[in-house]
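In: Output the structure for:
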Amino acid sequence: MFDRLEDILIHFEELQAELSNPEVINDQKRFRRLMKEQNDLTPLVEAYQAYKAANQNIEDSLAILEEETDEDMRELAKEEMAESKKRIEELEQEIKILLLPKDPNDDKNVIVEIRAGAGGDEAALFSAELYRMYSMYAERRHWKTELVSVSENGIGGFKEAVFMITGAGAYSRMKYESGVHRVQRVPETESGGRIHTSTSTVAVMPEAEDVDVQIDMNDCRIDVMRASGNGGQCVNTTDSAVRLTHMPTGIVIYSQTEKSQLQNKEKAFRLLRSKLYDLELEKRQNAEAAERRSQIGTGDRSEKIRTYNFPQGRVTEHRIKLTLYKIDSIMDGDLDEIIDSLIAADQAAKLAKMNEV
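Out: As a prediction, this is how the structure comes out:
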């Protein structure tokens, strides 16, 4: 591991030298690529440098203990050595995590689909609340949310909602949200006060770029029509909505939230690229089924991942058996504690698998 870290440190220093080269600075494409590589390596390099400094502190403390006769100085050296040893243990764990293979999609924006499942109108109302929860979470992280299409049920619920989240590291955190979300509460329409259970399915896909997926236009059919549902000026009065059908896969995408047909078409193709990319990722993950099962958050979308129990004020994350009694703040977008715990569990599973090899 330490030979590898030394190689990384040398490469990092070479990167820094390259980035100060005027030729590289003038080549913006290369400069951006090297800057990204430098930024990706910085946390690992800083952790390794801190590890080396802590090791040096231990050597210095041992030298003091061998030479020094003054008891106060010896006591200080012992304290310094104990602190450095503790720091080394922490840094070793941090370095192991930083050395784990990084998901190449982690830095991508995401496309999220929420669909009402079992429970009729109550499931649709919960889907609308999930959309609000993710929108507020995105706001907390200074990400941008953009609605692509929505199918409403007439009482404020969403039968289906598709939206994009744009921001640094969006996929690295949002990918843990894929799966079935279950709600338990007394619906407003329930006169007997009985608790109902409903579900919504969330699918999170990394946004694909042109280089990730090539689309043959001969495989696509584009239909234009008037947008339905609520809309501002021009949205419902012109043929601005776009239905895009990808014939080889049968994927149908409906985009209606923009005023112009061109913008809706562009959004539809962005979503199609991501869906095709997601299908390819799924094939790859199925081929590596054992590895997939060992990781948190990359399971099947039919898996029940979380329960929101309103009468008890609790949210239970089933994958890691975490229960939090703060449902109101979670529904207001306070998701970091859940997602941080999922990331930690995922890293622990990967480390355990790495140690087996």
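
In: Only C-alpha atoms from now on, for both contacts and neighbour counts.
Out: Will do.

In: all strands of the stretch 101-250 of the chain, in order?
Out: 110-116, 144-152, 158-166, 179-185, 196-206, 220-225, 241-246 (DSSP state E, counting those that start in this stretch).

In: helices or strands up against the last one?
Out: Counting contacts by 3 or more Cα pairs under 8 Å, 6 or more residues apart in numbering; DSSP states H and E, strand 241-246 packs against strand 220-225, strand 251-255, helix 261-287.

In: Of the strands of the stretch 101-250 of the chain, flag the one that's most buried.
Out: strand 110-116 (a mean of 25; mean count of other Cα atoms under 10 Å).

In: Mind listing residues that contact that strand?
Out: Applying Cα atoms under 8 Å, 6 or more residues apart in numbering, the contact partners of strand 110-116 are 123-124, 126-127, 130-131, 158-166, 170-171, 174, 199-207, 271, 274.

In: List the buried residues in the helix or strand harbouring S341.
Out: Using DSSP states H and E, S341 sits within helix 336-356. Within helix 336-356, the residues scored as buried using 16 or more other Cα atoms under 10 Å are 338-339, 342-343, 345-347, 349-351.

In: just stretch 9-28 next, same as before
Out: Neighbour-count burial for stretch 9-28 [16+ other Cα under 10 Å]: 9, 12, 15, 18-19.

In: Pull up the distance across it, start to finish.
Out: 24 Å (Cα to Cα, to the nearest Å).

In: One more sequence to fold, the one below, so I can look at both together:
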Amino acid sequence: MALAARTSRPLGEVLVEQGVITPIQLDEGLQRQRLTGDMLGRILVSLGYCEEQDIIEALGVQQGMDRVDLTKLSIADEVIRTVSGDVAKFYNIIPVRIVMGELVVAMADPLNLQILDDLRQITGMEVRGAVSNPEDVQASWKKNYAFEAESIGKMLDELKEKVGEAELSLEELGMQEVIGDTENLIELAQQPEVIKIVNLIFLTAIQKRASDIHFEVYEDDFRVRIRVDGVLQETVRPPKAACVAITSRIKVICNMDIGERRLPQDARIELKIGDSVIDIRVSTLPTLYGEYVVMRILDRTAVRIDLNQLGLGGAVFKHVNKTIQKPNGIMLVTGPTGSGKTTTLYACLNVLNKPDVKIITTEDPVEL
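Out: Next up, the predicted model:
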């Protein structure tokens, strides 16, 4: 009952209590809300009374989460060890304490409750969220995980010890009719080792600024390749036994039909990994030996949409700038995957985007 009471507290009351806004500013925001019907948080941000992060933190408190100040906390080693450094970085969280067997984690994004579900699977513990902010979480990560660097190779060794090199039988998987039962496939995708290896593959691809990830299954092999600067390079070779589990995990993340393996599927999702907002387009293709998965990655925070920062040579820059200023015409931008075609076009639009200019784009798909 106490939690329900906390959940029902108005957002404005939480913001005033935290000292983010004053009662007078709240009244002004409420008056404007009655006139416009817009959300209170959006109104307060537009008025300049608070930042978007303030609203996110207040909404977390509104949901019954505690607020923690990571800058003043000394976290015990045994608590830090409950979550590996790569997992903490992937989800942008820091474990802060264990209370009655329940792990409390400080979250940069307290509204993303899926994180708590994943952490329960990974740690095998009950997990409760606490409100923090991206800056404090990042600083605490550097402080507490400075000497830890979990690698995909280490995770693969642990995975191979558990599942072996060969294709697992149904009995070895400990399930009945794993391939035919959707519920069993979901359970398989939620195994801690599977979650961690998929997360680490994502992190590696983003750190190397890869444009896409390829999960390729063959008769006796399963490998993962990423495309960097237009060139495919192999990263890891997970055991063939993990193929169904890893593919199922990707489908769960992308809200695909996990039970459909005979038809191609496409999906698009947005993930927040550390400080990066990642758009991912996913395609699956049935093959003779399993499903082939390709993930197209677009890191919004890494995209430079300033024409001056694209590295164009002096003559080319002048020519492009002159071309886009013309009242009509067509400009073709060509190149291999990941070469910067979309970034170049968006940078050109950014130059033309002025209050007195109307811009309509036709895009398939919309990438930024």
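
In: TM-score for the pair, please.
Out: The TM-score (TM-score structural alignment, normalised by the length of the first structure) is 0.22; 133 aligned residues with a Cα RMSD of 6.7 Å.

In: re the thing from before, now intersect the buried residues of stretch 9-28 of the first structure with the helices, please.
Out: Members of these lying in helices (criterion: DSSP state H): 9, 12, 15, 18-19.

In: Quick one: name whatever helix or strand follows the helix or strand harbouring K89 of the second structure.
Out: K89 of the second structure belongs to helix 85-91 when assigned by DSSP H and E. For helix 85-91 of the second structure, the following helix or strand on the C-terminal side (DSSP H and E) is strand 93-99.

In: tell me what that next one is packed against?
Out: When contacts are defined as 3+ Cα pairs under 8 Å, 6+ apart, strand 93-99 of the second structure packs onto helix 77-80, strand 102-107, helix 134-144.

In: For that strand, which residues meet the burial criterion?
Out: 93-98.

In: Those into JSON lines, with extra columns for distance to Y292 of the second structure?
Out: Formatted as JSON lines, these follow (distance: Cα to Cα, whole Å):
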{"residue": "I93", "distance to Y292 of the second structure": "32"}
{"residue": "I94", "distance to Y292 of the second structure": "34"}
{"residue": "P95", "distance to Y292 of the second structure": "36"}
{"residue": "V96", "distance to Y292 of the second structure": "39"}
{"residue": "R97", "distance to Y292 of the second structure": "41"}
{"residue": "I98", "distance to Y292 of the second structure": "41"}
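
In: Which two of these have the greatest separation?
Out: I93 and I98 (14.6 Å; Cα to Cα).

In: And V162 of the first structure, how close does it get to E113 of the first structure?
Out: 4 Å.

In: Likewise for L5 of the first structure?
Out: Distance from L5 of the first structure to E113 of the first structure, by Cα to Cα: 40 Å.

In: ditto for A352 of the first structure
Out: According to Cα to Cα, A352 of the first structure stands 32 Å off from E113 of the first structure.

In: need the buried residues of stretch 9-28 of the first structure in JSON lines with distance to K265 of the first structure, can you?
Out: Below are the buried residues of stretch 9-28 of the first structure laid out as JSON lines (distance: Cα to Cα, whole Å):
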{"residue": "L9", "distance to K265 of the first structure": "46"}
{"residue": "F12", "distance to K265 of the first structure": "42"}
{"residue": "L15", "distance to K265 of the first structure": "41"}
{"residue": "E18", "distance to K265 of the first structure": "41"}
{"residue": "L19", "distance to K265 of the first structure": "39"}
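
In: ok, so of those, who is nearest Q49 of the first structure?
Out: L9 (8.8 Å).

In: thinking the closest one is in contact with V45, fair?
Out: Yes. Counting by Cα atoms under 8 Å, V45 is a contact partner of L9 of the first structure at 6.3 Å.

In: In whichever helix in the first structure runs longest, which residues are buried?
Out: The helix that spans the most residues within the first structure, counting by DSSP H, is helix 28-67. Across helix 28-67 of the first structure, burial judged by 16+ other Cα under 10 Å covers 31, 34-35, 38, 41, 44-45, 47-48, 51, 54-55, 57-58, 61-62, 64-65.

In: again with stretch 183-202 of the second structure
Out: Buried residues in stretch 183-202 of the second structure, defined by neighbour count with 16+ other Cα under 10 Å: 184-186, 188-202.

In: Quick one: list the elements packing against the lengthiest helix in the second structure.
Out: For the second structure, the helix with the greatest residue count under DSSP H is helix 192-207. Counting by 3+ Cα pairs under 8 Å, 6+ apart, the packing neighbours recorded for helix 192-207 of the second structure are helix 85-91, helix 114-123, helix 152-163, helix 243-253.

In: circling back to that earlier point, could the helices and strands packed on strand 93-99 of the second structure go into JSON lines alongside mean neighbour count and distance to L285 of the second structure?
Out: Below are those laid out as JSON lines (neighbours: other Cα atoms under 10 Å; distance: least, Cα to Cα, whole Å):
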{"stretch": "helix 77-80", "mean neighbour count": "14", "distance to L285 of the second structure": "40"}
{"stretch": "strand 102-107", "mean neighbour count": "23", "distance to L285 of the second structure": "36"}
{"stretch": "helix 134-144", "mean neighbour count": "16", "distance to L285 of the second structure": "37"}
